[in-house]
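>>> Here is a sequence together with a model predicted from it:
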Amino acid sequence: MTTTDEDSRSIVLDVTIAPTTLLSALRGHLTTSLQDLDEDHRYDILLVVTELVTNVLEHTPGTGRLRVLRSKAKCEVTIEVDDTSALPPEHGRSRLGGTRGIGIVAVNKIAREWGTRPSADGGKTVFASVRCANDETSAGRCPPTA
């Protein structure tokens, strides 16, 4: 049994990230899957997904995994990205130089919370939770999933 205080979540997307991953295809799928969300909320989710997946593609060896989870109890979408690097994301710096390195800064501004947790294989999971701008469940802005 689940009460409204519990965070029962459904998977919106669960895919492998590889060098051949097309961010535009991921964004297109999520736009369709989350079409009932407010446009601003959906845009924030797409931006966080783009930044976290880009970090895997540009800053870690190997492949990764993306999961997008939607809370049934509140207006919240959680993005989780697994990768094979034990190194945490660097806030505001990039080994690629130049004007790079603002992805985690953007995630920090948008997400209600974000962070990392180690995985058993020596890598990590980077996660971020994004809520509606009004931070409430409201039938007109962010309906719960069925």
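That came through, no problem. Numbering: from 1, shown residues only.
>>> Please count neighbours and contacts with C-alpha atoms only from this point.
Fine.
>>> List the buried residues for the longest helix belonging to the chain?
Using DSSP state H, we find that the single longest helix of the chain is helix 39-59. Using 16 or more other Cα atoms under 10 Å as the test for burial, helix 39-59 gives 41-42, 44-57, 59.
>>> next up, a second structure to put side by side with the first:
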Amino acid sequence: MTAPGEEAGAVLDLPVQPGLTMSSVRRALTAALADLGEDHLYDVLLVVTELVSNVLDHTPGGGWLRVLRRQAPCVVTIEVDDESTGEPVRGRSRLGEHRGRGIVVVENISLEWGIRPRSDGKTVFALVSCAG
């Protein structure tokens, strides 16, 4: 997902376990991406919140969050691994009628998002532009 010859640098790499607070994740990302414009940072924080919340709310066990940044063009890649083979479902949640819009939000904000199967679950990823 990076251009030939260009590496994406890790911004955040941490386990997603019950008890993880989104406020601590957002603080760490805000510090790590302090040079981003306010709107771009908000988009990244929103996508991270939705994808990490999905792991905590809908999958057994925990997962892993990786946030990578490529400079040219500026793109932030969010990857969340989990142990479930179930795919995110747009617009529906077993947690109630006012839930289930997270993947729609991710889809609308991201340049691209998707799912990569793994032998022990899946990785849900999203690419968010930080250019301009």
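Done, it's in. Quick caveat: nothing in here was measured; it's all calculated off a predicted structure.
>>> overall similarity of the pair, as a TM-score.
For this chain pair, the superposition-based TM-score is 0.94 by TM-score structural alignment, normalised by the length of the second structure; 130 aligned residues with a Cα RMSD of 1.3 Å.
>>> quick revisit: by how much does the longest helix of the first structure deviate from the second structure on average?
Mean deviation of helix 39-59 of the first structure relative to the second structure after superposition (mean Cα distance after the TM-score superposition for the first structure): 0.2 Å.
>>> Would you double-check that Ala126 of the second structure falls in a helix?
No - counting by DSSP: H, G, I helix; E, B strand; the rest coil, Ala126 of the second structure is not part of a helix but strand.
>>> mind checking what it lines up with in the first structure?
Mapped onto the first structure by TM-score structural alignment, Ala126 of the second structure lines up with Ala128.
>>> And the contacts of the longest helix of the first structure?
With contact meaning Cα atoms under 8 Å, 6 or more residues apart in numbering, helix 39-59 of the first structure is reached by 17-19, 23, 27, 30-31, 34-35, 63-64, 66, 77, 79, 81, 83, 89, 103-104, 106-107, 110-111, 126, 128, 130-133.
>>> Secondary structure element holding Asp121 of the first structure?
Secondary structure from DSSP states H and E places Asp121 of the first structure outside every helix and strand.
>>> Leaving out sequence neighbours, find the closest residue to it.
Here the nearest residue to Asp121 of the first structure in space, its sequence neighbours aside, is Thr84; by Cα to Cα, 6 or more residues apart in numbering that works out to 7.6 Å.
>>> That neighbour - how many residues pack around it?
For Thr84 of the first structure, the neighbour count with other Cα atoms under 10 Å is 19.
>>> How much space separates it from Val12 of the first structure?
Thr84 of the first structure sits at a distance of 23 Å from Val12 of the first structure (criterion: Cα to Cα, to the nearest Å).
>>> One more: Arg100 of the first structure?
Taken as Cα to Cα, the span from Arg100 of the first structure to Val12 of the first structure is 29 Å.
>>> more crowded one of those two?
Under the criterion of other Cα under 10 Å, the comparison of Arg100 of the first structure against Val12 puts Val12 first, with 16 against 11.
>>> That one maps to what in the second structure?
Looks like Val12 of the first structure aligns to Val11 there (TM-score structural alignment).
>>> Then its match would be within a strand, right?
Yes - under three-state DSSP, Val11 of the second structure falls within a strand.
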